[in-house]
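Peer 1: Requesting a structural model of the entry that follows:
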Amino acid sequence: MEPVTKERLARYISLRKENENRRERLARLESNAELPPMREADGSQHSGSSGDRMARAVEAYLEYQEQIAPLLAANQREMAAIEDAVAALADPLEREVLRLRYMDGEHCRLLSWREVAMAVYEDDEKRFIDAAIRVHRSALESLNRAKNEVD
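Peer 2: The predicted structure follows:
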C-alpha cells in the first residue's frame, strides 16, 4: 500500500468534494427521472413527448450511475486509507491537527494554520500557529515511521 504522505493527505478534501458533487448530480438526474409528465396549460397530459423525456431521463440517470460507480468507490477507498492512517497515530494531538488541516476543510481548501491553531489552542498568536506546524511535522514523521514499520 502506498504510504500516506502530505500530498495524499492534501487530496482528501478534493476526493470528498468530488464524491459529493457527483452524488448531487446523480440525485438531480434521479429526480428528473421520477418527475411526472408535464401538464399542458389546459390541464391535460400528453404522453408522447413526456414519455420520451422520462425514458431519456431514466437512461441518463442509469448511464451516469454506472459511469461514476468505480470512481466513487476508488475515492472512498483512498479516503478510508487516509482516515485509517491518521486514526492509527498514537498521539491524539497529531491526529487532531491532521484531521483539521486536511479532512475538515470546507469546499476544496485546506484549513489555514491560523484556523488549525484556533481550533487546537483557541488562540492564533504566532507561537500557537508555530506549535500547530510543529505538531503537523511530527505527525508526518509518525506516518512515515508507521509506513516503514509495515515494510
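
Peer 1: switch to C-alpha atoms for all contacts and neighbour counts from now on
Peer 2: Will do.

Peer 1: Next secondary structure element downstream of the longest helix seen in the chain?
Peer 2: When the chain is parsed with DSSP state H, its longest helix is helix 47-87. Remark: after helix 47-87, the chain's next helix or strand is helix 92-98, criterion DSSP states H and E.

Peer 1: what sits up against that following helix?
Peer 2: 86-87, 89, 116, 120, 132, 135-136, 138-139 (C-alpha atoms under 8 Å, 6 or more residues apart in numbering).

Peer 1: To check against the first, give me the structure of this:
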Amino acid sequence: MTRDEAKTRLERYTGLRLEVRIRLERLATLQQMDRERPSPCGSRSEEYAREIAPIVQANRREMAEIEAAVAALPDQLERAVLRLRYLEPSKDPRTGKNSIRHTTWKDISAVLMGNTREDGIHACLRFHSNALSHLAASWPEPEK
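Peer 2: Reported below is the predicted structural model:
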C-alpha cells in the first residue's frame, strides 16, 4: 500500500463514524415512533434495522481495522498524531460541538508539543509523515 492510500484510508474514518452515528440516530427515532404510534403494516424500525445492519457492521469493522493499525504503530507520538488528526472528532471553535473536519495541525501541535509555533507544527508533520510510511508498510494491499 502506498502512503497516499494509507492516508486515504485514514481519512475515511470520519465519514464511517458519521454514517454509523446518523443511521443509528435514525433507527432510534423510528423505534420511538413505533412505540408512540404502532403501525398496522409492521414495524418501521425493524425493517430499517435489517436494512442498515450490514452497512453499520461493515463500517464498524473498517473503523476497528483502522484503529488497530494505528494502535500497532511502535512510536507513541506517531500514534498520537494519527489519533488526533483522523480518529478523534475535532471541536468546532464557535460551538464546541464535534466537527467532521480534521483537527488542525496547530491544535495537534498545542496538544503534543505544548505550543503552536511553526517548529512544533513541523515536528507534528514529520511524525505524521513517518506514521504514514509505517502504516503503508504494515497494511496489506487493498483487494481489487
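
Peer 1: Just give the TM-score of the two.
Peer 2: Scored against TM-score structural alignment, normalised by the length of structure 2, the superposed chains reach a TM-score of 0.83; 130 aligned residues with a C-alpha RMSD of 2.0 Å.

Peer 1: circling back to that earlier point, can you add distance to residue 52 of structure 1 and neighbour count and give the contacts of helix 92-98 of structure 1 back as TSV?
Peer 2: Output for these, formatted as TSV (distance: C-alpha to C-alpha, whole Å; neighbours: other C-alpha atoms under 10 Å):
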residue	distance to residue 52 of structure 1	neighbour count
86	50	24
87	50	16
89	55	16
116	53	24
120	56	18
132	58	27
135	59	19
136	56	21
138	60	14
139	56	24
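
Peer 1: Show me what residue 39 of structure 2 aligns to in structure 1.
Peer 2: The alignment partner of residue 39 of structure 2 in structure 1, by TM-score structural alignment, is residue 55.

Peer 1: got a list of what its match touches?
Peer 2: residue 33 are the contacts of residue 55 of structure 1 under C-alpha under 8 Å, 6+ apart.

Peer 1: Look up which helix or strand residue 105 of structure 1 falls in, please.
Peer 2: Judged by DSSP H and E, residue 105 of structure 1 forms part of no helix or strand.

Peer 1: you'd agree it is up against residue 14?
Peer 2: No. Using C-alpha atoms under 8 Å, residue 105 of structure 1 is not in contact with residue 14, being 9.8 Å away.

Peer 1: Surely residue 123 of structure 2 is in a strand?
Peer 2: No. If the criterion is DSSP: H, G, I helix; E, B strand; the rest coil, then residue 123 of structure 2 is helix and not within a strand.

Peer 1: Against residue 123 of structure 1, how distant is the aligned residue in structure 1 for it?
Peer 2: Counting by TM-score structural alignment, residue 123 of structure 2 corresponds to residue 131 in structure 1. According to C-alpha to C-alpha, to the nearest Å, residue 131 of structure 1 and residue 123 of structure 1 sit 11 Å apart.

Peer 1: Is there a neighbour count for the aligned residue in structure 2 for residue 78 of structure 1? I'd like the number.
Peer 2: Mapped onto structure 2 by TM-score structural alignment, residue 78 of structure 1 lines up with residue 62. If you count neighbours by other C-alpha atoms under 10 Å, residue 62 of structure 2 ends up with 16.

Peer 1: Roughly how far does residue 62 of structure 2 sit from residue 121 of structure 2?
Peer 2: Taking C-alpha to C-alpha, one finds residue 62 of structure 2 at 29 Å from residue 121 of structure 2.
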